[in-house]
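S.K.: Quick one: sequence plus predicted model below, questions after.
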Amino acid sequence: MENLNVTQSVINQCTHIPQLLSIKDVGGYTGLSRSTIYELINEESDRYDPTFPKKVQLTKVRVVWVASEIAEWINAKIEAR
């Protein structure tokens, strides 16, 4: 039984689950509208921003963003002012 607890402890230390944000959350953190966010990631848009974090396609209809990448993007904007 102790061996199982040690194994679980090692797994917990090695596993990092990133926090994922919905489009609504991304909009809340950035102050951007849903449509603006989609324009920022659309390479054919005049508003395309290659520095904006890429979305993660979880299912056919569900997309999310990695929270740490959104935070880095926001911090880069703050530092660039």
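M.R.: Cool, got the structure. Numbering: from 1, shown residues only.

S.K.: CA atoms for contacts and neighbours, from now on please.
M.R.: Will do.

S.K.: which helices and strands does the longest strand anywhere in the chain pack with?
M.R.: Criterion DSSP state E: the longest strand present in the chain is strand 63-66. Packing partners of strand 63-66 (3 or more CA pairs under 8 Å, 6 or more residues apart in numbering; DSSP states H and E): strand 20-21, helix 23-30, strand 56-57.

S.K.: Take this one as well and set it beside the first:
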Amino acid sequence: MANNQEKLLRVSEVLEIIHVSRSCWLGWVKSNRAPQPIRFGRRCSRWKQSAISEFIAREELL
């Protein structure tokens, strides 16, 4: 059986891909420039890998 679940990335994993500081990334999220996370409580946020890929393509970051 195939696993069709999308990978969810921690902020540290996003920062390894995007190469910006944590404060810069969170500022972009707050200003709606970057994708909004999926929240699993007050201190647990994850981003869909596909949303990060789309963001990179849209912003031409790499």
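M.R.: It's in. None of the values given here were measured: they were computed from a predicted structure.

S.K.: now the helices for the first structure?
M.R.: Secondary structure of the first structure (DSSP state H): helices at 2-14, 23-30, 34-41, 67-79.

S.K.: To Thr51 of the first structure, which of those helices lies closest?
M.R.: Thr51 of the first structure lies closest to helix 67-79 among those, at 7.3 Å (CA to CA).

S.K.: The closest one vs helix 23-30, what angle?
M.R.: Angle, helix 67-79 of the first structure to helix 23-30, by axes from the mean of the first three to the mean of the last three CA atoms, to 10 degrees: 30 degrees.

S.K.: Now tell me what touches helix 67-79 of the first structure from outside.
M.R.: Pro18, Gln19, Leu20, Leu21, Val26, Thr30, Thr51, Phe52, Pro53 (CA atoms under 8 Å, 6 or more residues apart in numbering).

S.K.: Trace the first one over to the second structure, please.
M.R.: Using TM-score structural alignment to pair residues, one finds that Pro18 of the first structure aligns to Glu6 in the second structure.

S.K.: wait, doesn't its match sit right on Trp47?
M.R.: No - the criterion here is CA atoms under 8 Å, and Glu6 of the second structure misses it with Trp47 at 10.1 Å.

S.K.: Pick out whichever of the two has more residues nearby.
M.R.: Each of Glu6 of the second structure and Trp47 has its neighbours counted (other CA atoms under 10 Å); Trp47 has more, 19 against 9.

S.K.: Please report how far that one lies from Val20 of the second structure.
M.R.: Distance, Trp47 of the second structure to Val20 of the second structure, using CA to CA, to the nearest Å: 16 Å.
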